[in-house]
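K.L.:
Have a look; sequence and predicted model below, questions after that.
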Amino acid sequence: MSDTIPITPAGFRALRERYELLFTTERPRLVETISWAAGNGDRSENGDYIYGRKRLREVDRELSHLSRRMKAVTIVDPAQQANRSRAWFGATVTIVDEDARERTVTLVGEDEADATAGRISWRSPLARALRGAAVGDVRNVT
């Protein structure tokens, strides 16, 4: 799995929903605003036109990124993992530090990582240390 870019089904769904929102709602609204602003005359001092063009470039850039990302990822369903006794992609793990503080994390793809929600990237240092760990294993993370 080191050469693939894994993502959970929920993560892929979120990417697709973001793409569809931008493509079907945000972009057409911006094009309409830019068209309206262009019809108002002088474009050099037209804030709606200038901001609209800038925002349209940002949206197009994000659409391009999302499109490339959706083509590059491999959907891995954690529920279909054969070996559930060890921590692999999609596993939810409770870790305890040397001060006996517990923390629960889920190993997910890079696109869906959110440390505040307890979802850490599969390629993060902590996740790399946890890969393959079983209940009771001791792992050191620098």
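P.N.:
Received the coordinates, thanks.

K.L.:
drop to CA atoms for contacts and neighbour counts, all remaining ones
P.N.:
Noted.

K.L.:
so what's the residue nearest to the spatial centre of the chain up against?
P.N.:
Central residue of the chain (Cα atoms, centre = their mean): Asp111, 2.2 Å from the mean position. By Cα atoms under 8 Å, 6 or more residues apart in numbering, the contact set of Asp111 is Ile7, Gly11.

K.L.:
10 Å instead, please
P.N.:
Contacts were defined as Cα atoms under 10 Å, 6 or more residues apart in numbering; by that measure Asp111 touches Ile5, Pro6, Ile7, Thr8, Gly11, Phe12, Ala14, Leu15, Arg69, Val73, Ser121.

K.L.:
Not counting sequence-adjacent ones, nearest residue to the first one?
P.N.:
I take that to be Ile5. Nearest residue to Ile5 in three dimensions, chain neighbours excluded: Val73, at 4.8 Å (Cα to Cα, 6 or more residues apart in numbering).

K.L.:
Check it against this one:
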Amino acid sequence: MEKFPMTQAGFDQLKEELRWRQQEERPRIIEAISEARAHGDLSENAEYHAAKEAQSHNEGRIGEVEDYIARAEVIDVAKLSGTTIKFGATVTLIDEDSEEERIYQIVGDQEADVKKGRISISSPIARALIGKSAGDTVEFNAPGGARSYEILGMRFI
């Protein structure tokens, strides 16, 4: 069984999503289905079909989240140290083309959010950064083309 690396914050977020889907969303959808059933003919009842579709989506996501939680390998980033970049590191980079500074934390696939500065361990940039140190330059192919960054620093927080 393959394990998924994940920070404690990402693990807690998944557990909260599971709780919400099971204890809040599931009862809301069941209520919507019974209301739609009360309207009569189900074959042409759009509300009923929409509620059943929402139920299917919710139950599928519950299964996914339960699987991720079961296979999570929670890594306490605060206990990590070293001078090379690895999972959990927060890396400060400078784009060699635009001179723009960027800060990214390398996290698990399920908790990645580029807008919040969290990149997936399996992303092209994270794979290029793993094992490197401050002062190194990394080049990688991103969806928008080849990119080059200089590593200014890294820390574990």
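P.N.:
Okay, I see it. Just so you know, these numbers come straight off a predicted model, no measurement behind them.

K.L.:
Need the TM-score between these chains.
P.N.:
The TM-score (TM-score structural alignment, normalised by the length of the first structure) is 0.90; 139 aligned residues with a Cα RMSD of 1.5 Å.

K.L.:
residues touching Lys86 of the second structure, list them.
P.N.:
Lys86 of the second structure touches 80, 105-107, 121, 126-127, 129-133, 154, 156, counting by Cα under 10 Å, 6+ apart.

K.L.:
One more: Gly109 of the first structure?
P.N.:
For Gly109 of the first structure, the contacting residues are 5-8, 11-12, 73-76, 89-90, 119-124, by Cα under 10 Å, 6+ apart.

K.L.:
where do the strands sit along the first structure?
P.N.:
5-7, 73-75, 92-96, 102-108, 119-121 (DSSP state E).

K.L.:
Format those strands as TSV; extra columns: mean neighbour count.
P.N.:
Converted to TSV, the strands of the first structure look like this (neighbours: other Cα atoms under 10 Å):
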stretch	mean neighbour count
strand 5-7	22
strand 73-75	17
strand 92-96	15
strand 102-108	19
strand 119-121	22
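
K.L.:
remind me, longest helix of the first structure?
P.N.:
Secondary structure of the first structure per DSSP state H: the longest helix is helix 47-72.

K.L.:
Tell me the counterpart residues of that helix in the second structure, please.
P.N.:
Using TM-score structural alignment, the residues of the second structure aligned to helix 47-72 of the first structure are 46-71.

K.L.:
tell me which residues in the matching stretch are buried?
P.N.:
Going by neighbour count (16 or more other Cα atoms under 10 Å), the buried part of stretch 46-71 of the second structure is 47-49, 51-52, 54-55, 58-59, 62, 65, 68-69.

K.L.:
likewise stretch 134-142 of the first structure?
P.N.:
Neighbour counts over stretch 134-142 of the first structure (16+ other Cα under 10 Å) mark no residue as buried.

K.L.:
now it, how far from the centre of its chain.
P.N.:
Centre-to-centre, stretch 134-142 of the first structure and its host chain are 27 Å apart (Cα atoms, centre = their mean, to the nearest Å).

K.L.:
Other residues contacting it?
P.N.:
Outside of stretch 134-142 of the first structure, the residues within contact range by Cα under 10 Å, 6+ apart are 84-88, 93-97, 125-131, 133.

K.L.:
Buried ones from those, can you make that a PyMOL selection?
P.N.:
Command for PyMOL that selects the buried part of those, burial taken from 16+ other Cα under 10 Å:
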select buried, resi 86+87+88+93+95+126+127+129+130+131+133
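
K.L.:
OK, contacts around the residue nearest to Ile62 of the second structure when sequence neighbours are not counted?
P.N.:
Distance criterion Cα to Cα, 6+ apart; nearest residue to Ile62 of the second structure, sequence neighbours excluded, is Leu18 at 6.2 Å. Shown in contact with Leu18 of the second structure (Cα under 10 Å, 6+ apart): Asp12, Glu24, Glu25, Asn58, Arg61, Ile62, Gly63, Glu64, Val65, Glu66, Ile69.

K.L.:
Tell me which residue of the first structure is positioned farthest from its centroid.
P.N.:
Farthest-out residue of the first structure from its mean C-alpha position, per Cα atoms, centre = their mean: Gly41, at 40.7 Å.
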